[in-house]
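Chemist: Got a predicted structure here, sequence first:
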Amino acid sequence: MTEFGYFLACEEHGPGELVEQARMAEQAGFTALWISDHFHPWNDRQGQSPFVWSVIGALSEAVSLPVQTAVTCPTVRLHPVLAAQAAATSAVLLDGRFRLGVGSGEALNESILGGAWPEATVRLEMLEEAVGIIRRLFTGEQVSHHGRYYTVRNARLYTVPEEPVPIDVSAFGPQAAEVAGRIGDGFITMEPDPEPIERFRRSGGGAKPVAAGLKVCWGPDRDEAVRTAHRLWPNEQLPGELPQILPTPQHMDQASQLVAPDRVAENVTCGGDVDAHASTLRAYVDAGFDTVYVNQIGPDQQGFFDFYRTKVLPELAG
């Protein structure tokens, strides 16, 4: 049976707001949390980007829900050794209720250290090597590694959970889905399409869990909700690899000027129609996802949680 979680957006909310949203999500009946891991927001109007690992520490004290990063890029901005230490500590704080979601990243966050942004095939190679290092460190043993992209010398994690942290891999294209199947403990993607899931399972993923995330904009006035979604998250509608290669929020904003409000209205569930929200989530259920994470765009978080608690989640349970 598909579970429904809440997707905390670090790009749009400060750390205190995120912790309060997590509390509201648990009270509303959501059963898990995703949290994004960014250095920059996608655009200046979103306006936030707290350090995710600090927020996870606060979440461990605020809620009893499992938490996963969606997703961490453990290849450039955060060396795999440091990603492993952060994930292991998070799992200890959360008593094992933590999964590390990883992906190949975006220039928006990873190019800040000044290096060249690799092409997609290289990023996947880096990710695969990084995941191998992280898994070795989760054992608590001393690790040295001399690979194509990373060198590790005499590294050992002394604070580790009883069981290694599961690592789920995010993928959007066929090659990435095959890498996820080969190296992941689970699969993360965003579209209600069964084909990537099937590719993941054929490539070694088997019956491992698959999860998806989506954004909605609840509000009593659909037109106003569309305007809010278009103002804050037009980047969600940019095509292809463009979101992965643009280096700054300003560049992302320039590209997003090509996204018309009508495109947002067609692709983002907006307004207060219960059937529309339930139908959107059912598409993910029908595609075969084990967990679906929903994010509310905009400031009216309490209205969203009340709506889902009283209307949408009961409809899906029925």
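Modeler: Now that the structure is in, tell me what you want to look at.
Chemist: make it CA atoms for all contacts and neighbour counts henceforth
Modeler: OK.
Chemist: for Glu224, what are its contacts?
Modeler: Applying CA atoms under 8 Å, 6 or more residues apart in numbering, we find Glu224 in contact with no residue.
Chemist: So which residues make contact with stretch 260-276?
Modeler: Contacts for stretch 260-276 (CA under 8 Å, 6+ apart): 215-223, 225-227, 229-230, 234, 237, 277, 280, 311-312.
Chemist: Please spell out which residues along stretch 20-29 are buried.
Modeler: Gln21, Ala22, Arg23, Met24, Ala25, Glu26, Ala28, Gly29 (16 or more other CA atoms under 10 Å).
Chemist: Stretch 42-61 too?
Modeler: 42-44, 46-50, 52-53, 55-60.
Chemist: And the strands in this protein, which stretches?
Modeler: 3-8, 33-35, 67-69, 98-102, 143-146, 151-155, 167-170, 186-189, 210-217, 269-270, 291-296 (DSSP state E).
Chemist: Would you map the helices across the chain?
Modeler: Assigned by DSSP state H, the helices in the chain fall at 15-28, 52-62, 80-93, 107-110, 120-137, 174-183, 194-200, 222-232, 242-245, 249-256, 261-267, 274-287, 301-307, 313-317.
Chemist: One more to weigh against that first structure:
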Amino acid sequence: MTRFGYTLMTEQSGPKDLVSYAVSAEQVGFDFEVSSDHYFPWLAAQGHAPYAWSVLGAVAHATDRVELMTYVTCPTMRYHPAIVAQKAATLQLLADGRFTLGLGSGENLNEHVVGKGWPTVARRHAMLREAIQIIRELHSGDMVDWKGEYFEVDSARLWDVPEVPVPIAAAVSGDRSVEQFALLADHLIAVEPDKDLVDSWHDARRATGLPGEVRVIGQLPICWDTDRDAAIDRAHDQFRWFAGGWAVNSDLPTTAGFDGATQFVRKDDVADSIPCGPDLDAIVDAVREYWEAGFTDIALIQVGGDSQEAFLKEAAAPLLDKLRSASH
């Protein structure tokens, strides 16, 4: 059965609001909740970027049922992997085993703030591979010493290790990243409904005797509103960065850069790529591409911090009913 999630979009809401939305999303029936982990919003119009791990700790305490996940954390630049290992273990304890650590190779927008420069894609992937290995070692609870190509760990041990191991999901985008991470991670994260990518992930795991049918976790933006024109305006104002694609987005360093790179994106372009307005069936059709491509978990981003309460109160429950009915 396909599971549907709600995105705690740290770029468009403050921390207290995010916790409130998380509680409401659980009550309305979402299966899981994912949180972005940014130092900057993509566009200044979004207006927020609280610390995701503090928010998730509060959400773990305030909720009971929904699974939680970072979507995604970069454990290589802004955070050392030993620190990510500790944060993830602690959050798993707070969440009583409901947490999955979603990891990716990062975006310049967030990682540049510590002044270490911005590596090439190949080097970022190599760093992520090493980081995952370190996190796995530390989650064993043993003392760890590590001297690798990119990281060092000196006599580190996690003293609070959850009984339920922290699953790791890795964000991939092509055959090369599938080859590098299918055997290291437990689950797949992808941002496009690419069936070939999903099949390649499963095949790579089966070829080495690992379980092939694991979670495939996707995400897509929607902009529900009773007024379609208002929804399009909001999506254009706050989410037109999405039009650049991840190959471009990962390299831009500032909100001003995203603003400049998307200045010629039209409202019609946004409306063509993001379902906008009150039509729930149009949202279902957009989400359908993901489960047809083999995604097991699909998280929705409701665009606009000011629209969350209305979405959760008026649209979320009937939308979930339609999604579950259509995906059976």
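Modeler: Okay, I see it. Just so you know, these numbers come straight off a predicted model, no measurement behind them.
Chemist: out of the buried residues of stretch 20-29 of the first structure, who's nearest Pro299 of the first structure?
Modeler: Pro299 of the first structure has its nearest neighbour among the buried residues of stretch 20-29 of the first structure in Gln21, at 10.8 Å by CA to CA.
Chemist: pretty sure that closest one is touching Pro299, no?
Modeler: No: at 10.8 Å, Gln21 of the first structure does not count as touching Pro299 under the criterion of CA atoms under 8 Å.
Chemist: before we move on, back to that, could you dump the buried residues of stretch 20-29 of the first structure to JSON lines with distance to Phe307 of the first structure?
Modeler: Listed next are these as JSON lines, based on distance: CA to CA, whole Å:
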{"residue": "Gln21", "distance to Phe307 of the first structure": "14"}
{"residue": "Ala22", "distance to Phe307 of the first structure": "16"}
{"residue": "Arg23", "distance to Phe307 of the first structure": "16"}
{"residue": "Met24", "distance to Phe307 of the first structure": "12"}
{"residue": "Ala25", "distance to Phe307 of the first structure": "12"}
{"residue": "Glu26", "distance to Phe307 of the first structure": "14"}
{"residue": "Ala28", "distance to Phe307 of the first structure": "9"}
{"residue": "Gly29", "distance to Phe307 of the first structure": "11"}
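Chemist: got a list of what Ala317 of the second structure touches?
Modeler: So Ala317 of the second structure contacts Val28, Gly29 (CA under 8 Å, 6+ apart).
Chemist: Please report how far it lies from Glu67 of the second structure.
Modeler: 18 Å (CA to CA, to the nearest Å).
Chemist: now swap in Gln133 of the second structure and tell me
Modeler: For Gln133 of the second structure, the distance to Glu67 of the second structure - CA to CA - is 24 Å.
Chemist: Those two - which one has more neighbours?
Modeler: Of the pair Gln133 of the second structure and Glu67, Glu67 is the one with more neighbours under other CA atoms under 10 Å, namely 20 against 14.
Chemist: Quick check: the more buried one touching Gly29?
Modeler: No: applying CA under 8 Å as the test, Glu67 of the second structure and Gly29 come out as separate, 11.8 Å apart.
Chemist: Now Trp159 of the second structure: closest residue in space that isn't a chain neighbour?
Modeler: Among residues not flanking Trp159 of the second structure along the chain, Gly141 sits closest, at 6.8 Å (CA to CA, 6 or more residues apart in numbering).
Chemist: what's the answer for Glu26 of the second structure, then?
Modeler: Val66 (6.0 Å).
Chemist: So what's the residue count around the one you found?
Modeler: The burial count for Val66 of the second structure: 24, using other CA under 10 Å.
Chemist: now swap in Phe264 of the second structure and tell me
Modeler: Neighbours of Phe264 of the second structure (other CA under 10 Å): 10.
Chemist: With Tyr150 of the second structure instead?
Modeler: Neighbour count of Tyr150 of the second structure, defined by other CA under 10 Å: 12.
Chemist: show me the contacts for it.
Modeler: Applying CA under 8 Å, 6+ apart, we find Tyr150 of the second structure in contact with Met127, Glu130.
Chemist: What is the equivalent residue in the first structure for it?
Modeler: In the first structure, the residue paired with Tyr150 of the second structure is Tyr149, using TM-score structural alignment.
Chemist: how much space between His61 of the second structure and Val144 of the second structure?
Modeler: Applying CA to CA to His61 of the second structure and Val144 of the second structure gives a distance of 30 Å.
Chemist: ditto for Gly5 of the second structure
Modeler: Using CA to CA, Gly5 of the second structure is found at 35 Å from Val144 of the second structure.
Chemist: repeat for Leu188 of the second structure
Modeler: From Leu188 of the second structure to Val144 of the second structure the distance is 27 Å (CA to CA).
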